[in-house]
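Participant: have a look at this prediction, sequence included:
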Amino acid sequence: MEWIDIGANLTHHTFKKDLHGVLERAHEAAVVQMFITGTDERESIKAQALASQHPGTLYSTAGFHPHMASQFSSESESVLRELAAQPEVVAIGETGLDFYRNHSPPEVQQRVFERHLELAAELKLPVFLHQRDAHKRFVEIVRAYRDELVDGVAHCFTEGPEEARDYLELGLHIGVTGWICDERRGQSLRRAVAEIPRQSLMVETDCPYLLPRDVDPQQAGLPVKNRRNEPSLLPHIGRAVAHYSGRDVEELALTSAQVARRFFRVD
């Protein structure tokens, strides 16, 4: 049984000292491929460089998280174009809208989001999408560009059946994280996963964030001091997704990996 983590922030500073160990633990947990998320110019460059050191195992995306939208410029777009020409870079993003904290003004987020979608359509690359507290406007913008996009995934989906249906109606894939393991916040997501078709579902950790609430790091063989999420916990997340969607875990591992490889166009 093999797993693919479609969203791993492996360039995060918490992985700096022991990345080798993180990758070893992922390998031991049968996480065979990981996709490193690019969140701004610097992190996208670092993600591509790291992926290039592990061909066939690591890939990356290139984009600006909505928190970082204010940093986006014409020069940044040129960097994204250069990165997208590299074989390791398989999607544009992370991009989208986040009205929860508005680290970048909403109007700036929307403009940069649209520019990412235009770039993805031009380059014929899928988009790696982020949305928080902006569902209606997010759907409106994606719908306006959907016919031009080759594909898209609503990464780190945390909402309920209604929002899932909206994304599926747009032909988007959906990525599910360890949020589903949280008995306090994950109830809507637990209901939603049963409605996500196999051909649209992928799994991810979004590490180092979103350590599953029901995981004891020590028992999981992880460094205890920082309670950091890792790709090695993806099978744990996968088992929860299988449980709440009423699927066999081996089938889920197989189909989600097939969907990921098809979506990102990798072997």
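Facilitator: Nice, thanks for sending it over.
Participant: contacts and neighbour counts: CA atoms only from here.
Facilitator: Will do.
Participant: so how far is the longest helix anywhere in the chain off the chain centroid?
Facilitator: What stands out as the longest helix in the chain, according to DSSP state H, is helix 106-123. Put simply, helix 106-123 sits 18 Å off its chain's centre (C-alpha atoms, centre = their mean, to the nearest Å).
Participant: ok, and what's touching that helix?
Facilitator: Outside helix 106-123, the residues within contact range by C-alpha atoms under 8 Å, 6 or more residues apart in numbering are 63, 66-67, 69-70, 72, 84, 91-93, 95-99, 126-127, 141, 145, 148-150.
Participant: please, a PyMOL command that selects the buried ones among those residues?
Facilitator: The following PyMOL line selects those of those that are buried, judged by 16 or more other C-alpha atoms under 10 Å:
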select buried, resi 63+66+67+69+70+72+84+91+92+93+95+96+97+98+99+126+127+141+149
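Participant: so which of the contacts of helix 106-123 are in strands?
Facilitator: Mapping the contacts of helix 106-123 onto strands (DSSP state E) picks out Ala91, Ile92, Gly93, Thr95, Gly96, Leu97, Asp98, Val127.
Participant: pull the most distant pair out of those residues.
Facilitator: Ala91 and Asp98 (19.5 Å; C-alpha to C-alpha).
Participant: contacts only, for Pro55.
Facilitator: Glu88.
Participant: name the helix or strand for it, please.
Facilitator: Counting by DSSP states H and E, no helix or strand carries Pro55.
Participant: what about it, distance to Ser200?
Facilitator: 26 Å (C-alpha to C-alpha, to the nearest Å).
Participant: same check, this time on Leu172
Facilitator: Distance from Leu172 to Ser200, by C-alpha to C-alpha: 7 Å.
Participant: before we move on, what about Ile6?
Facilitator: Remark: distance between Ile6 and Ser200 (C-alpha to C-alpha) = 13 Å.
Participant: and for Lys124?
Facilitator: Going from Lys124 to Ser200 by C-alpha to C-alpha gives 19 Å.
Participant: the two - which one has more neighbours?
Facilitator: A direct count of neighbours by other C-alpha atoms under 10 Å for Lys124 and Ser200 places Ser200 higher, at 18 against 15.
Participant: contact partners for that one?
Facilitator: By C-alpha under 8 Å, 6+ apart, the contact set of Ser200 is Leu168, Leu172, His173, Ile174, Val259.
Participant: next up, a second structure to put side by side with the first:
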Amino acid sequence: MQQLIDIGLNLTDKQFAKDREEVVERALKNGVSQMILTGSNVKSSKAAANLAKECSNILFATAGIHPHDAKSFHHDSIRELRRLAERKEVVAIGECGLDFNRMFSPQPIQEQCFEAQLDLADELELPLFLHDRDAHNRFCEIFAHHAHLAEKAVVHCFTGSVAEVKKYISMGFYIGITGWICDERRGQELQEAVKYIPLDRLLIETDAPYLLPRNLKNKPKNRRNEPAFLPHIAGDIAKYMGVSAEEVAEYSTENAKRLFQLP
């Protein structure tokens, strides 16, 4: 069985409150050998790191503040993230970036929070786990001042256009692809865009419990996504990239280990 790495899993989400251990066990049985738990604010980053510590070398965590939570950003936030990032189970800064879709946090605060985390990642020489929704141009403008960080950064849950993916690849980013690609309605643009991702810049993820693959057979009654479904997502990625599932597994796993320095 090909081994896969899920680089984006929200295991701290309340939807997993009753069966987190079983979720990890099912993932392992389905060939997902390592998983990175997403931190979206200081509290969830601490929780992700604590869960990762319980499953050493299988679970890892990010530490960051999502743009939705940027409104909670204050003068002690970076100090708290820095302290978290010293833990060996924390392998990246993020989830951080910009989200102009719902504007849960004002744009100036989002940008301030984003740049502070870029500076922190640079200081600590850690990879970045990035978020961009409906903010592509401004995201790229900000990152242009931190261009040297792009080769150690992944644009997580990419759902954009051919033009956007070409821009990100030219800047040096890794690209994270989710089960969005499995949606015959909303995923058409992404199905075309993945053809332009070099295998050595590809990463795969579920973003569970969100984004349950629409074309998954025998969907769970709770409609919850989980890392055990990553092989299904990898298969669709391979189909639209025009490569084998084995290549997607091999390259994405190697890329994740290299980017996040996983054992």
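Facilitator: Received it, and whenever you're ready, just let me know what you need. Just so you know, these numbers come straight off a predicted model, no measurement behind them.
Participant: report the TM-score for the pair.
Facilitator: TM-score of the superposed chains, computed with TM-score structural alignment, normalised by the length of the second structure, equals 0.98; 262 aligned residues with a C-alpha RMSD of 1.0 Å.
Participant: thought Leu254 of the first structure was touching Val31?
Facilitator: No. In this structure, Leu254 of the first structure is not within contact of Val31 by C-alpha atoms under 8 Å, at 11.8 Å.
Participant: now the strands for the first structure?
Facilitator: 3-8, 31-36, 58-62, 89-98, 127-132, 152-157, 173-176, 201-203.
Participant: in stretch 20-39 of the first structure, which residues are buried?
Facilitator: Buried-residue list, stretch 20-39 of the first structure, by 16+ other C-alpha under 10 Å: 22-23, 25-27, 29-39.
Participant: next: stretch 253-260 of the first structure.
Facilitator: Buried, per 16+ other C-alpha under 10 Å, within stretch 253-260 of the first structure: Ala253, Thr255, Ser256, Ala257, Gln258, Val259, Ala260.
Participant: mean shift between it and the second structure?
Facilitator: Compared with the second structure after the fit, stretch 253-260 of the first structure shows a mean deviation of 0.5 Å (mean C-alpha distance after the TM-score superposition for the first structure).
Participant: what range in the second structure does that stretch sit on?
Facilitator: Counting by TM-score structural alignment, stretch 253-260 of the first structure lines up with residues 249-256 of the second structure.
Participant: from the chain's centre, how far out does that stretch sit?
Facilitator: 14 Å.
Participant: same question for stretch 203-214 of the first structure.
Facilitator: The answer for stretch 203-214 of the first structure is 11 Å, by C-alpha atoms, centre = their mean.
Participant: and the end-to-end length of it?
Facilitator: Span of stretch 203-214 of the first structure from end to end, C-alpha to C-alpha: 17 Å.
Participant: which positions in it come out as buried?
Facilitator: For stretch 203-214 of the first structure, the neighbour count (16+ other C-alpha under 10 Å) marks Val203, Glu204, Thr205, Asp206, Cys207, Pro208, Tyr209, Leu210, Leu211, Pro212 as buried.
Participant: need the residues you listed in JSON lines (columns: distance to Leu222 of the first structure).
Facilitator: As requested, those are exported to JSON lines (distance: C-alpha to C-alpha, whole Å):
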{"residue": "Val203", "distance to Leu222 of the first structure": "20"}
{"residue": "Glu204", "distance to Leu222 of the first structure": "18"}
{"residue": "Thr205", "distance to Leu222 of the first structure": "14"}
{"residue": "Asp206", "distance to Leu222 of the first structure": "16"}
{"residue": "Cys207", "distance to Leu222 of the first structure": "13"}
{"residue": "Pro208", "distance to Leu222 of the first structure": "12"}
{"residue": "Tyr209", "distance to Leu222 of the first structure": "14"}
{"residue": "Leu210", "distance to Leu222 of the first structure": "14"}
{"residue": "Leu211", "distance to Leu222 of the first structure": "11"}
{"residue": "Pro212", "distance to Leu222 of the first structure": "13"}
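Participant: list just the nearest of those to Leu189 of the first structure.
Facilitator: Using C-alpha to C-alpha, Val203 is the member of these that lies nearest Leu189 of the first structure, at 13.0 Å.
Participant: return the residues in contact with the closest one.
Facilitator: Ile4, Asp5, Ile6, Gly175, Val176, Thr177, Leu234, Ile237, Gly238, Ser256 are the contacts of Val203 of the first structure under C-alpha under 8 Å, 6+ apart.
Participant: go with 10 Å
Facilitator: Each residue near Val203 of the first structure by C-alpha atoms under 10 Å, 6 or more residues apart in numbering is listed here: 3-7, 155-157, 174-178, 234-235, 237-238, 241, 252-253, 256-257, 260.
Participant: among these, the buried ones, what's the PyMOL command?
Facilitator: Command for PyMOL, covering only those of the contacts of Val203 of the first structure found buried under the criterion 16+ other C-alpha under 10 Å:
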select buried, resi 3+4+5+6+7+155+156+157+174+175+176+177+178+234+235+237+238+241+252+253+256+257+260
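Participant: residue in the second structure paired with Phe72 of the first structure?
Facilitator: By TM-score structural alignment, Phe72 of the first structure lines up with Phe73.
Participant: with adjacent residues omitted, what lies nearest to that match?
Facilitator: Nearest non-adjacent residue to Phe73 of the second structure, counting by C-alpha to C-alpha, 6 or more residues apart in numbering: Cys113, 6.5 Å away.
Participant: wait, which of the strands of the first structure is closest to Ser76 of the first structure?
Facilitator: Distance to Ser76 of the first structure, taken as C-alpha to C-alpha, is lowest for strand 58-62 among the strands of the first structure, at 10.4 Å.
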